[in-house]
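S.K.: Sequence and computational prediction follow.
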Amino acid sequence: MPPSPRRLLLIDDDRTLCALIGDYLRPHGFEVSACHHGETGAGRATAETWDAVLLDVSLPGLGGYEVLKKIRATSPVPVVMLTARNDESDRIAALDHGADDFVPKIFSQRELRARLEAVLRRSRPSHAETAALKPAHAAPLISGDLRIDLAGHRVTHAGQPLELTAAEFAVLVSLIKSTGTVLTRAELVERARSREFELFDRSIDVHIFALRKKLGDAAENPRYIRTVRGAGYEWVGEKSGALC
């Protein structure tokens, strides 16, 4: 049987662009739905199940970053931002607000599809990867005030739920399991994702940035993740353990 279509929500007020994107992606295994208003898009993004969201920065009503904020309050769904410009401030803003990637509005359809496929690969572990992160005994992994339920794919920080994407979860587990050891980017990809590193978007750096923000950590004075310049990253929190 053919695989089920990946459900994509497109939030953009340019109806012509939405139609073009939908016509291109549907034959490539996507089921595309479109919203043209920020508030409506935020409602659908959080009320329904999606494989990815393609979100314009400039929207009528509720702006793209506000829509993303609402999505991130309840969902780790991969979000790719569409931006009218392609400068550093746009890229930083998109990542800072929790986007998984960004695409300038002057793009080729093939590049857009490639970006979406890459985000989906990073955000969804394979069955083998999931099994590797869930040992048979399914004992929680503990590091200081972090408790990681490997079987349930849940994380709490100081007793509060911590919403992580699948990729962020995999990176976090890999770092904690190697407490006190510096892991290179390539080693993190191999351990956390078990697939070839996608160099074009430096995805590990993006996930480390997101983890630090969610943990309230700082690169300059790290409590959890230390950057070793020219080498990689090291987990410096309390040594991990497991509860019986």
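M.R.: Received the coordinates, thanks.

S.K.: Only C-alpha atoms from now on, for both contacts and neighbour counts.
M.R.: OK.

S.K.: Enumerate every residue touching residue 39.
M.R.: Applying C-alpha atoms under 8 Å, 6 or more residues apart in numbering to residue 39 gives the contacts 61-62, 67.

S.K.: Same list (those residues) but as JSON lines, adding neighbour count.
M.R.: Putting the contacts of residue 39 into JSON lines (neighbours: other C-alpha atoms under 10 Å) gives the following:
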{"residue": "61", "neighbour count": "13"}
{"residue": "62", "neighbour count": "17"}
{"residue": "67", "neighbour count": "25"}
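
S.K.: Counting by contacts, list what the lengthiest helix in the chain packs against.
M.R.: Ranked by number of residues, the top helix in the chain under DSSP state H is helix 109-123. With contacts defined as 3 or more C-alpha pairs under 8 Å, 6 or more residues apart in numbering; DSSP states H and E, helix 109-123 has these neighbours: helix 15-25, strand 101-104, helix 166-177.

S.K.: Any chance of these in a markdown table with mean neighbour count and distance to residue 5 as columns?
M.R.: Below are these laid out as a markdown table (neighbours: other C-alpha atoms under 10 Å; distance: least, C-alpha to C-alpha, whole Å):
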| stretch | mean neighbour count | distance to residue 5 |
| --- | --- | --- |
| helix 15-25 | 15 | 10 |
| strand 101-104 | 21 | 21 |
| helix 166-177 | 21 | 20 |
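
S.K.: okay, now the one to match up with it:
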Amino acid sequence: MATVFLVEDDESLSNAVAYNLRRAGYDVVALADGEAALRALAAQQPDLIVLDIMLPTIDGFEVCRQVRRTSSVPILVLTARDDEVDRVVGLELGADDYLTKPFSMRELLARVKALLRRRALLIEELQRDREIPPERLAIGPVTIDLAARRVWRSGQEVALKPKEYDLLVYLARHQGRVCTSDGLLRAVWGYDGYGDTRTLAVHIHGLREKLEDDPRHPRLIETVRGIGYRLSPRATS
């Protein structure tokens, strides 16, 4: 049974979300503020965190920042309806996905299921990697060590967020081929159907900032307008 930390200070919303998560078969630890969340995380590692941004004591941004220092546990952030800044900052701090309030419980459960499924696949991949010699992918100045989940650019190690790394590996394994936005969301985030392409765009932007010579004129990760992205064969030249 997967354990979900639910960090939400609105008692009625927390109760409703916890009820639906438990009904779906998850073990839920409900926490009402950021400080309590960090204490709980120091004692127990959950399989997923549902994290509200506006929290007392310590806000969700700081909780997310501190979690990402030591853990790659999936984080689903909850944000206000029209606050795009919250969504972008949350993703830049290492959140894996976001959901705007108000939301349907069906949508919440779908996002939770997708994130947990992707986590399970990554764990399986890591276990397989431990059984075989380290495998590396090289794309121009970029080298990816699949066993160690580490990336270098021109010999300098680059720190990537978990989803940035997963996205880069998927693009590298399909180098030269156009990867549709929906296909990337399905492969990297685990969505069964349509996902929010803004989540993908934020992570593409993060990769370009870290790996491109000029992020404003990318040569490594190309945009194929109206379709998706491609890791360019020119990167090897």
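M.R.: Cool, the structure landed. These numbers come from a predicted model, not from an experiment.

S.K.: Structural similarity score between the chains, please.
M.R.: The TM-score (TM-score structural alignment, normalised by the length of structure 2) is 0.76; 234 aligned residues with a C-alpha RMSD of 3.7 Å.

S.K.: and the contacts of residue 39 of structure 1 as JSON lines, adding distance to residue 144 of structure 1 and secondary structure?
M.R.: As requested, these are exported to JSON lines (distance: C-alpha to C-alpha, whole Å; DSSP: H, G, I helix; E, B strand; the rest coil):
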{"residue": "61", "distance to residue 144 of structure 1": "43", "secondary structure": "coil"}
{"residue": "62", "distance to residue 144 of structure 1": "39", "secondary structure": "coil"}
{"residue": "67", "distance to residue 144 of structure 1": "33", "secondary structure": "helix"}
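
S.K.: Please convert the helices and strands packed on helix 109-123 of structure 1 to TSV, extending it with distance to residue 151 of structure 1.
M.R.: Formatted as TSV, those follow (distance: least, C-alpha to C-alpha, whole Å):
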stretch	distance to residue 151 of structure 1
helix 15-25	34
strand 101-104	28
helix 166-177	12
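
S.K.: Of all the ones you listed, which one is nearest residue 44 of structure 1?
M.R.: helix 15-25 (16.1 Å; C-alpha to C-alpha).

S.K.: where along structure 1 do the strands fall?
M.R.: 6-11, 30-35, 52-56, 79-83, 101-104, 141-143, 146-149, 154-157, 160-162, 225-228, 232-235, 241-242 (DSSP state E).

S.K.: same for the first one, what does it pack against?
M.R.: Packing contacts for strand 6-11 of structure 1, counted by 3+ C-alpha pairs under 8 Å, 6+ apart, involve strand 30-35, helix 38-47, strand 52-56.

S.K.: And the counterpart of residue 212 of structure 1 in structure 2, how far from residue 39 of structure 2?
M.R.: Counting by TM-score structural alignment, residue 212 of structure 1 corresponds to residue 208 in structure 2. Distance check for residue 208 of structure 2 against residue 39 of structure 2: by C-alpha to C-alpha, to the nearest Å, it reads 35 Å.

S.K.: what about the two, which has more around it?
M.R.: Comparing residue 208 of structure 2 with residue 39 by other C-alpha atoms under 10 Å, the one with more neighbours is residue 208, at 19 against 10.

S.K.: Quick check, that one in contact with residue 219.
M.R.: No - Residue 208 of structure 2 is not in contact with residue 219 according to C-alpha atoms under 8 Å; the separation is 9.2 Å.

S.K.: Mind telling me what residue 107 of structure 1 corresponds to in structure 2?
M.R.: Per TM-score structural alignment, residue 107 of structure 1 is aligned with residue 103.

S.K.: That match: neighbouring residues, count only.
M.R.: Residues near residue 103 of structure 2, counting by other C-alpha under 10 Å: 11.

S.K.: ok, so what distance separates the closest residue to residue 164 of structure 2 other than its chain neighbours from residue 191 of structure 2?
M.R.: Excluding its sequence neighbours, the residue lying closest to residue 164 of structure 2 (C-alpha to C-alpha, 6 or more residues apart in numbering) is residue 203, at 5.7 Å. Note on residue 203 of structure 2: its distance to residue 191 of structure 2, by C-alpha to C-alpha, is 16 Å.

S.K.: What does residue 71 of structure 2 correspond to in structure 1?
M.R.: Using TM-score structural alignment, residue 71 of structure 2 lines up with residue 75 in structure 1.

S.K.: give the contact list for the residue nearest to that match when sequence neighbours are not counted.
M.R.: Closest residue in space to residue 75 of structure 1, ignoring its immediate chain neighbours: residue 46 at 6.8 Å, by C-alpha to C-alpha, 6+ apart. Listed by C-alpha under 8 Å, 6+ apart, the contact partners of residue 46 of structure 1 are 70-71, 74-75.

S.K.: which residues sit in contact with the residue nearest in space to the middle of structure 2?
M.R.: For structure 2, the residue nearest the mean C-alpha position is residue 96 (2.5 Å; C-alpha atoms, centre = their mean). Contacts for residue 96 of structure 2 (C-alpha under 8 Å, 6+ apart) come out as 74-76, 115, 163, 189.

S.K.: ok now do the equivalent of residue 33 of structure 1 over in structure 2, which residues does it touch?
M.R.: Using TM-score structural alignment, the equivalent of residue 33 of structure 1 in structure 2 is residue 29. Counting by C-alpha under 8 Å, 6+ apart, residue 29 of structure 2 touches 3-6.

S.K.: ok, now with 10 Å
M.R.: 3-7, 18, 37, 40, 46, 49 (C-alpha atoms under 10 Å, 6 or more residues apart in numbering).

S.K.: From residue 16 of structure 2, how far off is it?
M.R.: 13 Å.

S.K.: just residue 175 of structure 2 next, same as before
M.R.: Distance check for residue 175 of structure 2 against residue 16 of structure 2: by C-alpha to C-alpha, it reads 44 Å.

S.K.: again, but for residue 73 of structure 2
M.R.: From residue 73 of structure 2 to residue 16 of structure 2 the distance is 23 Å (C-alpha to C-alpha).

S.K.: How about residue 123 of structure 2?
M.R.: Residue 123 of structure 2 is 30 Å from residue 16 of structure 2, by C-alpha to C-alpha.

S.K.: returning to what we had before: show the buried residues in the contacts of residue 46 of structure 1.
M.R.: Buried members of the contacts of residue 46 of structure 1, counted by 16 or more other C-alpha atoms under 10 Å: 70-71, 75.

S.K.: how close does residue 126 of structure 2 get to residue 176 of structure 2?
M.R.: 26 Å.
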